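Peer 1: Predicted coordinates and the sequence they were generated for:
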Amino acid sequence: MKYVQRVGLLTSGGDAPGMNAAIRAIVLALGNDVEVIGYRHGYNGLINSESVKLEKIHVDNIIHLGGTIIKSARCKEMLEEQGVSQAVTTLIKDKIDALIVIGGDGSFTGLMAIEKQWDGLVIGLPGTIDNDLDGTDNTIGFLSAVNTAIDAIDKIRDTADAFDRVFIIELMGRHSGHIAFNVGLASGAEAILSFENTDTTQHEQVVSLLAKQIREHQVSCQNSFLICVAENLWPTGISGLKAALNQYQHIDASTCILGHIQRGARHVQPIGYWQLN
């Protein structure tokens, strides 16, 4: 087996809390004997040869930070053979023996394309809040995203309770309902609409069932009613679901899209944090 002397590292696609922790672990584990070369802005940095040598001083106290110190991005060039070839050229020029990619399925698709043209080692670390990768129970960032969303929904519950209000809350996840389902259960939501339990081709039936649940709940509990919905599930978004409840069932609801807050972590800059310029 070829002795590994230089490792390339990049974070690709949507950021996920825990990426910095993964970067730190790699640098601390390999730093004494192996050079770790970080490529900035995902595969774009690999194609454009935009790199920085990562040392222990760069990863001091970054474990608490969200985002990624080597930045992330999506890269359309990796969908073309020319872009993959340019990435391989950079790996050969930089004398990289192994490439580690932290990202989701799109990032791994790019990694597999590189593997077909390059004889170095390739390693993929599943980093996505969507938790939609086969072969792993929990991806890097998923649990942090769930905890962030639970904290936000607990605050929404406070104001919803004050007015006995119906709230429709959209959770991220792309085309997976894992965040919506887990957050809904953990926060005690009265209804959860995810890809795994909702047939969105039956719009009227779903709206009718929700209305029935809301009315029964309001009669028995006289309290708030929270509906957790996976993003991209409802064809017209949660604003469309709100409109349908109002138009067909005369039920008023408020909406909240938690959005990219779920990708973040603690925005604290500890002493010793180094910005890679």
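Peer 2: Structure received.

Peer 1: C-alpha from now on. contacts and neighbour counts both.
Peer 2: Fine.

Peer 1: got the contact list for the residue positioned nearest the centre of the chain?
Peer 2: In the chain, the C-alpha closest to the average C-alpha coordinate belongs to I129, at a distance of 2.8 Å (CA atoms, centre = their mean). I129 is in contact with 16-17, 139-143, 145, 173, 179, 263, counting by CA atoms under 8 Å, 6 or more residues apart in numbering.

Peer 1: that's a helix at it, yeah?
Peer 2: No - using DSSP: H, G, I helix; E, B strand; the rest coil, the secondary structure at I129 is coil, not a helix.

Peer 1: Contacts only, for the residue nearest to it when sequence neighbours are not counted.
Peer 2: Excluding its sequence neighbours, the residue lying closest to I129 (CA to CA, 6 or more residues apart in numbering) is F142, at 4.1 Å. Residues counted as contacts of F142 (CA under 8 Å, 6+ apart) are 16-17, 128-131, 179.

Peer 1: for those, which one is nearest Q205?
Peer 2: Relative to Q205, the closest of the contacts of F142 is I179; by CA to CA it sits at 23.9 Å.

Peer 1: How many neighbouring residues does the closest one have?
Peer 2: I179 has 29 neighbouring residues, counting by other CA atoms under 10 Å.

Peer 1: in stretch 125-141, what counts as buried?
Peer 2: Within stretch 125-141, the residues scored as buried using 16 or more other CA atoms under 10 Å are 125-132, 138-141.

Peer 1: if I look at the residue nearest to the centre of the chain, how far off is K71?
Peer 2: I129 is 16 Å from K71, where distance means CA to CA, to the nearest Å.

Peer 1: hang on, the earlier thing: tell me which two of the buried residues of stretch 125-141 sit farthest apart.
Peer 2: Going by CA to CA, the pair spanning the buried residues of stretch 125-141 furthest: L125 and D130, at 14.0 Å.

Peer 1: dropping in the other structure now:
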Amino acid sequence: MSKRVAILTSGGDAPGMNACIRAAIIACQKAEYTLLGYQHGYNGLLQQEHVSLSLGSTHNLIQQGGTILHSARCKEFKNREGLMKAADNLKQAEIDTLIVIGGDGSFRGASKLSEHWDGQIIGIPGTIDNDIAGTDATIGYFTAIDTAMSSIDKVRDTADAFERIFLVEVMGRNAGFLALNAALSSAADYVVVPEFFESAETEIQKMVTQIKAQRALKGAVSFIIVVAENVWPNGLAGLTEALQQHDISDVRPVTLGHVQRGGSPVAQDRLLATTLGEHAIKLVGSEATNIMVGEVNQHPVTVPLSRTWETSKPLNDARVEAMRTLMNERYSE
């Protein structure tokens, strides 16, 4: 019997979401499944706002950033009435399987929905933050690193020209994956991530020591500090003020912001998105439900949705050690 599958993108958009949608469309076509796309995340599910997805929708799709289904936050989906309405809409549309591309907030919503709807639910991790346990990487993460790295490279040019200190804030929500890897790949001088943040006082002492040691050794050279968002009290303004209180002047703050979510996905994100989208369709009709499809050691895996937010995902130990070695800690020895 042919299956009816629905797919939606929820929460923050990420480069590669369209590549994942494309893979799902082609896989559904091959399996002779009907595929509907709900627009504007869970809002579209509540409004029964869906479109038919066919091979005609896949032309030039793999390289497009954003999401053709659009995305949104949905407050109504957090209450019981909204969940029951969503479940009723899925029943009316005769949906057998719902695929949700998003982050842990989207997965929490999907898990709550399963309490009111007995259809199959499959999550696919799509977020530049890479803060989803159970998968080595999330769709959009690799592109965001490249975007941040490229931006920091440009900042370095003007920092060198004026021999200034630049503070560059990158996204990541409450995780340091993006900050760490952007800093390491751009040869930043210092990085601040939530996983190792003790206090502003401790961090500022390390920072000031390294800046002064480097300038004593090399003169008035540039210094790039990458800061994960939501870590420093009062953000970059607070850090700028703290440095000035230690006689570190000529500081310029730069917030990269939502530019990190945009752009054509790099090859790694296209490959990850395609693999996960295709594998999710393979699971349609199986007993597996309330699960996320991820990738570990370049192989598709499935994990319970609850694990994605109940388990803390650590930073890569080798990358952490490399950053500690290559940062200017040697100047403070």
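Peer 2: That came through fine. This one's a predicted model, so the numbers in the text were calculated from it and none came from an experiment.

Peer 1: Turn the contacts of I129 of structure 1 into TSV, columns for secondary structure.
Peer 2: Supplementary listing: those in TSV, determined by three-state DSSP:
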residue	secondary structure
A16	coil
P17	coil
T139	coil
I140	strand
G141	coil
F142	helix
L143	helix
A145	helix
G173	coil
I179	helix
R263	helix
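
Peer 1: Tell me who's in contact with the alignment partner in structure 2 of T236 of structure 1.
Peer 2: Matched to structure 2 by TM-score structural alignment, T236 of structure 1 sits across from N234. Listed by CA under 8 Å, 6+ apart, N234 of structure 2 has no contact partners.

Peer 1: ditto for the one 4 residues further on
Peer 2: Taking CA under 8 Å, 6+ apart as the contact definition, G238 of structure 2 lies against W232.

Peer 1: Check which helix or strand it maps to.
Peer 2: Assigned by DSSP states H and E, G238 of structure 2 belongs to helix 235-244.

Peer 1: what does G45 of structure 1 give?
Peer 2: For G45 of structure 1, the element it lies in under DSSP H and E is helix 43-47.

Peer 1: Mean per-residue distance, that helix versus structure 2.
Peer 2: In the superposition with structure 2, the average deviation recorded for helix 43-47 of structure 1 is 0.3 Å (mean CA distance after the TM-score superposition for structure 1).

Peer 1: rewinding a little: quick check: of the contacts of I129 of structure 1, which lies closest to Y43 of structure 1?
Peer 2: Closest approach to Y43 of structure 1 among these (CA to CA): A16, at 16.5 Å.

Peer 1: all strands for the stretch 51-200 of structure 1, in order.
Peer 2: 51-54, 98-103, 121-126, 166-171, 191-193 (DSSP state E, counting those that start in this stretch).

Peer 1: and these, which is most packed in?
Peer 2: For those, the stretch with the most neighbours on average is strand 166-171, a mean of 24; neighbours defined as mean count of other CA atoms under 10 Å.

Peer 1: ok, average deviation of that strand from structure 2?
Peer 2: Taken against structure 2, strand 166-171 of structure 1 registers an average deviation of 0.4 Å after superposition, with mean CA distance after the TM-score superposition for structure 1.

Peer 1: That strand aligns to what range in structure 2?
Peer 2: The counterpart of strand 166-171 of structure 1 in structure 2, using TM-score structural alignment, spans residues 165-170.

Peer 1: Show me what that stretch is in contact with.
Peer 2: Outside of stretch 165-170 of structure 2, the residues that reach it under the criterion CA under 8 Å, 6+ apart are 148, 152, 155, 159, 178-179, 222-229, 236, 240, 250-257, 260.

Peer 1: Give me the distance between stretch 28-39 of structure 2 and the centre of its chain.
Peer 2: Taking CA atoms, centre = their mean, to the nearest Å, one finds stretch 28-39 of structure 2 lying 25 Å from the centre of the chain it belongs to.

Peer 1: Revised request: answer the last question for stretch 36-47 of structure 2.
Peer 2: On the basis of CA atoms, centre = their mean, stretch 36-47 of structure 2 sits 21 Å off its chain's mean C-alpha point.

Peer 1: Can you tell me what sits against stretch 96-106 of structure 1?
Peer 2: 4-15, 19, 107-108, 111, 120-128, 133.

Peer 1: Actually, stretch 64-74 of structure 2.
Peer 2: When contacts are taken as CA under 8 Å, 6+ apart, the neighbours of stretch 64-74 of structure 2 outside the stretch itself are 8-19, 37-43, 261-265.

Peer 1: From W232 of structure 2, how far off is V191 of structure 2?
Peer 2: Distance from V191 of structure 2 to W232 of structure 2, counting by CA to CA: 12 Å.

Peer 1: OK, contacts around P253 of structure 2?
Peer 2: Under the criterion of CA under 8 Å, 6+ apart, the contact partners of P253 of structure 2 comprise 166-169, 236-237, 240.
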